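J.: how would this look folded up:
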Amino acid sequence: MKRLRNHLVGIDQGDINLFSDFQDGGQMWTGVGPRERRSAVSFSASFRHPPTVQVSVSLWDVDTASHMRADLSAEEVTCEGCEVVFRTWGDSRVARIRVTWMAIGELAHDDDWNLY
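T.: The predicted model follows:
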């Protein structure tokens, strides 16, 4: 559990089109085996410590002829941003994905002392 030490809690959110591979025959649509896409997200303001980031699929366009395999996560979370990562494998064919993200964390307080 993440405990926040002050009343200044920041919530930032956004929506990103992670990829659209069906238009140009990209790897997520035509490839097989392990595949990955990453997209950098910048928060609108810096958090005091790395926040908790929740990601979810807001648009899902996939081929139904094969099994749908997917892993979606936020990685490399810092006070300023993170990377949204989508992975698939096997014969899954993914045309496009849009992702919604939300970051919740503690903001700096005017009374904070920075001695270092």
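
J.: From now on I want contacts and neighbour counts done on CA atoms only, so please keep to that.
T.: OK.

J.: Excluding chain neighbours, give the residue nearest to residue 80 in space.
T.: residue 46 (4.9 Å; C-alpha to C-alpha, 6 or more residues apart in numbering).

J.: Once you drop chain neighbours, what's closest to the residue nearest the centre of the chain?
T.: Using C-alpha atoms, centre = their mean, the residue of the chain that lies closest to the mean C-alpha position is residue 84, 2.8 Å off. Nearest non-adjacent residue to residue 84, counting by C-alpha to C-alpha, 6+ apart: residue 74, 4.7 Å away.

J.: Make sure the residue nearest to the centre of the chain is actually in contact with residue 42.
T.: No - counting by C-alpha atoms under 8 Å, residue 84 sits too far from residue 42 to count as a contact (10.7 Å).

J.: how about this one, so we can line them up?
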Amino acid sequence: MLFSDYIDDGPMWTGTGPREHRFEVTFEEAYVAPPNVMVSIAMWDSDTKTNQRMDISAEEITEAGFDLVFRTWGDSRVARVRANWIVIGSLPNEDDWELY
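T.: Take a look at the predicted model:
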């Protein structure tokens, strides 16, 4: 679960205008270089009386992790969101060669 703002009247549920929620993801093992990250919405619960606006992305991607970022704006009321992510990249291997 990325957030559940309807439970405690959080900003995604009660606010208006630009709003953002960040979730820091830390990889179990660091990658050799910043990997490719794809994020998607797995569950979306919003008020039907307002426009449903949303943007989800991966930002600040490093070898160790990334920020999963959800944004909404205007009068949208988002109760809760669950997100999925997949990472594609090279992990270190004992057979890797390091020159110099």
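
J.: How close are the two chains, by TM-score?
T.: TM-score for the superposed chains, counting by TM-score structural alignment, normalised by the length of structure 2: 0.94, backed by 99 aligned residues with a C-alpha RMSD of 1.0 Å.

J.: just the strands in structure 2 please.
T.: Secondary structure of structure 2 (DSSP state E): strands at 3-4, 19-26, 36-46, 55-59, 65-72, 78-88.

J.: nearest to residue 96 of structure 2, of those strands?
T.: Among these, strand 78-88 comes nearest to residue 96 of structure 2, with 18.0 Å by C-alpha to C-alpha.

J.: Mind listing what's buried along the closest one?
T.: 78, 79, 80, 81, 83 (16 or more other C-alpha atoms under 10 Å).

J.: And the contacts of it?
T.: Contacts with strand 78-88 of structure 2, where a contact means C-alpha atoms under 8 Å, 6 or more residues apart in numbering, come from 1-6, 12-13, 35-47, 52.

J.: wait, which of the strands of structure 2 is closest to residue 95 of structure 2?
T.: strand 78-88 (19.6 Å).

J.: any idea how far the equivalent of residue 45 of structure 1 over in structure 2 is from residue 38 of structure 2?
T.: Per TM-score structural alignment, the equivalent position to residue 45 of structure 1 in structure 2 is residue 29. The gap separating residue 29 of structure 2 from residue 38 of structure 2 is 18 Å, by C-alpha to C-alpha, to the nearest Å.

J.: Please say which of those two ends up with more neighbours.
T.: Taking other C-alpha atoms under 10 Å, residue 29 of structure 2 and residue 38 do not tie; residue 38 has more neighbours (14 against 11).

J.: Return the residues in contact with the residue mapped onto the more buried one from structure 1.
T.: Correspondence of residue 38 of structure 2 to structure 1, assessed by TM-score structural alignment: residue 54. By C-alpha under 8 Å, 6+ apart, residue 54 of structure 1 lies in contact with 73, 74, 101, 102, 103.

J.: Is the second one in contact with residue 83, as I believe?
T.: Just to be clear, that refers to residue 74 of structure 1. Yes - under the contact definition of C-alpha under 8 Å, residue 74 of structure 1 touches residue 83, with a separation of 5.6 Å.
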